[in-house]
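*Asks:* output the structure for:
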Amino acid sequence: MNDTTPADAHQGLHSEQGALRGEHPGRAPQPVIKVTDIAWLEFTKPDLGRAETFARDFGFTVDARSDDALYLRGALAGTHCLVIRKGPGSRFIGPAFKAADADDLNRLARATGRSVRPIADHGGGRCVDLLDPSGLPVRVVHGVQELPALPVQQPLVVNTGTAVARFNATQRPEHAPARIERLGHLVLSTRVFRRALDWYLTHLGLIVSDFLYLDGQRDRGPTMAFIRCDLGSRPADHHTLAMHLGPETGYVHSAYQVADLDALAAGGRYLGERGYRRSWGIGRHIQGSQIFDYWRDPDHLMLEHFTDGDLFDSTLEPGWATMCTSGLSQWGPPATRDFLGSTPSPRLLREAITALREDNEIDRRRLLGLMKALSS
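*Replies:* Predicted structure coming up:
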């Protein structure tokens, strides 16, 4: 455990604002464990053949395949990063996070009243199975088979200003899928944002990089958090998990790293030529700074290609900013209704009505604030 004092890094580094007195500190004082990364995500799909075709076109490599399951990996060394099981519909099951060692699994099991059990599945290892406050299954794993690295796409040699690195040679990005290097992050929506946030910080030792709050409602606390692993002095992705308050509960999108902007853009052209639909992009985010490109799979689930994201060590405090659509990117096309999930529909109306009737953190003022944020 690293005993470091968070640094005030809000003079133009990653946020215009820091916390005010009494606001959420963005970390738990004594977390049960500190996970080191996100391991994989699990889904069900009715057609594994169609799922595999999209996966290859998106840039995944198939690690293993059976009649009932598909295991996908990136090119960097590590575990598989997606598990797709055959099921009656397209559905997100939940994430798995990596524990630092076997003792962490034991400590987590004791703290939660759960047990450590073998993983009777491809890759082996051991795990503790939990439920977060939204009811989402969350698995923490250790000892899963580590896969060796595969060949990666090499970033193009780029001339910048007066720095000439390439001459007597042309640029010709490969006309092929953008090769996935690794799983980067998962984004979730929840009706119990504060409870879910505190659960992940306390049980998994995650820490917040940036908070967003609704315009005029900062006194009610944040409504979105970009959350990273606490690796001490080692830099970690700006966010491994992001969560926001909303009337829907569950998966929003997942993001996968590629080599550079050319790999991302050429990979997007490849996807478009094969009839897949871009949701939003290409652009560069503000929180996290990633260059992004969002796509829908054949079952309408959203996946992101990204490159050049921010890395923070454990010393940076959370930034604070107003939640708004214009604050999602530094450059790029305007965020689409498809990406924002704000296209009016009977399903969305039902979710909003249900959320208002339940005992959660959604009320009329917050729902109006979320609607305003999506249009600002």
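*Asks:* please make it C-alpha for all contacts and neighbour counts, starting now.
*Replies:* Will do.
*Asks:* distance between stretch 60-80 and the chain's centre?
*Replies:* With Cα atoms, centre = their mean, to the nearest Å as the basis, stretch 60-80 stands 19 Å off its chain's centre.
*Asks:* so His122, which of the three states?
*Replies:* Each residue gets one of three states, and His122 gets coil by DSSP: H, G, I helix; E, B strand; the rest coil.
*Asks:* scratch that, Tyr270
*Replies:* Assigned with three-state DSSP, Tyr270 falls in the helix class.
*Asks:* I'd say it and Arg179 touch.
*Replies:* No: Tyr270 is beyond contact range of Arg179, at 11.6 Å (criterion: Cα atoms under 8 Å).
*Asks:* between these two, which one's more packed in?
*Replies:* More neighbours sit around Arg179 than around the other of Tyr270 and Arg179, counting by other Cα atoms under 10 Å; the figures are 26 against 18.
*Asks:* what about the nearest residue to the more buried one once chain neighbours are set aside, neighbour count?
*Replies:* Across the structure, with Cα to Cα, 6 or more residues apart in numbering as the measure, the residue nearest Arg179 apart from its sequence neighbours is Gly59 (4.4 Å). By the criterion of other Cα under 10 Å, Gly59 has 23 neighbours.
*Asks:* what about the strands in the stretch 201-350 of the chain?
*Replies:* Using DSSP state E, counting those that start in this stretch, the strands assigned to the stretch 201-350 of the chain run over residues 207-213, 224-228, 236-237, 241-245, 250-257, 277-285, 291-296, 302-307, 311-312, 319-322, 329-331.
*Asks:* what's in contact with the second one?
*Replies:* So that's strand 224-228. Under the criterion Cα atoms under 8 Å, 6 or more residues apart in numbering, residues 193, 197, 206-213, 236-245, 287, 323 lie in contact with strand 224-228.
*Asks:* so that strand versus strand 241-245, what angle?
*Replies:* Orientation of strand 224-228 against strand 241-245 (axes from the mean of the first three to the mean of the last three Cα atoms, to 10 degrees) gives an angle of 170 degrees.
*Asks:* let's see this one next to it:
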Amino acid sequence: MTSHHGTHNDLHSEQGALRGEHPGRAKNPVIKVLDLAWLEFCKPDLAASEQFAHAFGFTTVSRTADELQLRGTDVGVPCVIVRRGSRSRYVGAAFRAVDSSDVLRLANATGALVQKLPESIGGLTVDLTDPSGVEVRVVADTRELAALPPQPTGVFNFGQNAARTNAVQRPPREPARIQRLGHVVVQTTLYLQTLNWYLEHLGLIVSDFKYYAGQRERGPTMSFIRCDRGATPTDHHTLAMTLGPRNRYVHSAYQVGDLDALAAGGEYLREKGFHRSWGIGRHIEGSQVFDYWRDPDGLMVEHFADGDLFDCALEPGWSPMTASGLAQWGPPVTKDFLGLNPGPEALRELVSTARALRDHNEFDLSRLRGLLKVASS
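*Replies:* Here you go, the predicted model:
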């Protein structure tokens, strides 16, 4: 195990797991998914959602009175599907299986039905629900959209390694063109149960575990989870999951070409009056350059570039959860990003905390103390 932990030195745990700690993967998962396919949301105003989506860098695939499909420039299916609903909410994620036989295998293992997807997407799906109540689709044989022209990336001079001469760097102030969906982050009151469900059913594996300071013996409280594609490198995390007082969406992330696209796209969003939650900076887990924004309904979305890629050989890193440990560089983490700004969202979290402490789940008084320390650490 130690031969693979150089990646986690300094900013991550140097030793990885201790004896008896969670291995970060299932011994015999039902299937191994390849990637996220798309995320599904409900929104009351599809016109406002589309306006923000275009400013954020999505391209519309189709829009009806009841559904909006959005895509990036990469080959594939729409990466976001928004349906009309009475309130803004995250519905769930669709994961891409290797082929239809994996969809059938998962359906047989869970007792769920295999169904055809709408003609606009094609293919098959098995629809499940994780222990936190989030809808999970596993799909195969979907119809692929052709690639769109990518946003040009810069040619950079690094010290004496000068690749650009007699030319200037002038990134246009325009929407950062989304390439693809990267990951989704969720909070759950049943963290360990939900984590194990994804590892056992979808074959995901953990890149990094986080634990509350002074509570490592109680196990992890957050995990960054990637797809297992063997020797083929994949994103450091496709799904991230954290323990908390209620089940909720935290944010989703979308890849753009480079730092210039991210920064110039952020200036475009700022000038359009949209709210930056936190950024620009570089994360520790995953190493992405990040920039977080709120959509008109308050849901958080992230532009990212230059993320880590791991193959199946790397074992999980272990490190304490701290607010200061969220970034290598960048502005201090904001109260808005941490959900500490006064308002309806913070009130819901407070009410949920009182309820969670009464209910039977993994969020108890000791875990609450650990979470409170994170915000000030």
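*Asks:* ok so, going back, so which of the strands of the stretch 201-350 of the first structure comes closest to Lys34 of the first structure?
*Replies:* When the strands of the stretch 201-350 of the first structure are ranked by distance to Lys34 of the first structure, counting by Cα to Cα, first place goes to strand 207-213 at 9.5 Å.
*Asks:* residue range for that closest one in the second structure?
*Replies:* On the basis of TM-score structural alignment, strand 207-213 of the first structure is assigned to residues 205-211 in the second structure.
*Asks:* that stretch vs the first structure, mean deviation?
*Replies:* Following superposition, stretch 205-211 of the second structure is found to deviate from the first structure by 0.2 Å on average (mean Cα distance after the TM-score superposition for the first structure).
*Asks:* neighbours of the equivalent of Ala149 of the first structure over in the second structure, how many?
*Replies:* Residue-level alignment of Ala149 of the first structure against the second structure, with TM-score structural alignment as criterion, gives Ala147. Applying other Cα under 10 Å, we find 13 residues neighbouring Ala147 of the second structure.
*Asks:* Leu202 of the second structure versus the closest residue to Ala147 of the second structure other than its chain neighbours, what's the distance?
*Replies:* What sits nearest to Ala147 of the second structure in space, not counting adjacent residues and going by Cα to Cα, 6+ apart, is Val75, at 4.4 Å. Relative to Leu202 of the second structure, Val75 of the second structure is positioned 23 Å away (Cα to Cα, to the nearest Å).
*Asks:* next one: Thr7 of the second structure
*Replies:* For Thr7 of the second structure, the distance to Leu202 of the second structure under the criterion Cα to Cα works out to 25 Å.
*Asks:* which one of the two has more residues nearby?
*Replies:* Shown here are Thr7 of the second structure and Leu202; by other Cα under 10 Å, Leu202 has more neighbours (24 against 15).
*Asks:* what do we get in the first structure for Gly230 of the second structure?
*Replies:* With TM-score structural alignment as the criterion, Gly230 of the second structure lines up with Gly232 in the first structure.
*Asks:* quick one, what contacts the closest residue to that match other than its chain neighbours?
*Replies:* Ranked by Cα to Cα, 6+ apart and with sequence neighbours excluded, the top spatial neighbour of Gly232 of the first structure is Ser314, at 5.0 Å. When contacts are counted by Cα under 8 Å, 6+ apart, Ser314 of the first structure touches 4, 6, 230-235.
*Asks:* looking at those residues, which one is closest to Pro346 of the first structure?
*Replies:* For the contacts of Ser314 of the first structure, the minimum distance to Pro346 of the first structure (Cα to Cα) is 40.7 Å, reached by Asp230.
*Asks:* ok, the closest one - how many residues close by?
*Replies:* Close neighbours of Asp230 of the first structure, defined as other Cα under 10 Å, add up to 27.
*Asks:* circling back to that earlier point, neighbours around the match of Gly230 of the second structure, how many?
*Replies:* Using other Cα under 10 Å as the criterion, Gly232 of the first structure is surrounded by 15 other residues.
*Asks:* my guess is it meets Phe312, correct?
*Replies:* No: with contacts counted by Cα under 8 Å, Gly232 of the first structure stays clear of Phe312, the gap being 9.6 Å.
*Asks:* mutual contacts of the two, please.
*Replies:* With contacts defined as Cα under 8 Å, 6+ apart, no residue is adjacent to both Gly232 of the first structure and Phe312.
*Asks:* what's the match for the residue nearest to Ala147 of the second structure in the first structure?
*Replies:* For Val75 of the second structure, the residue aligned by TM-score structural alignment is Ala77.
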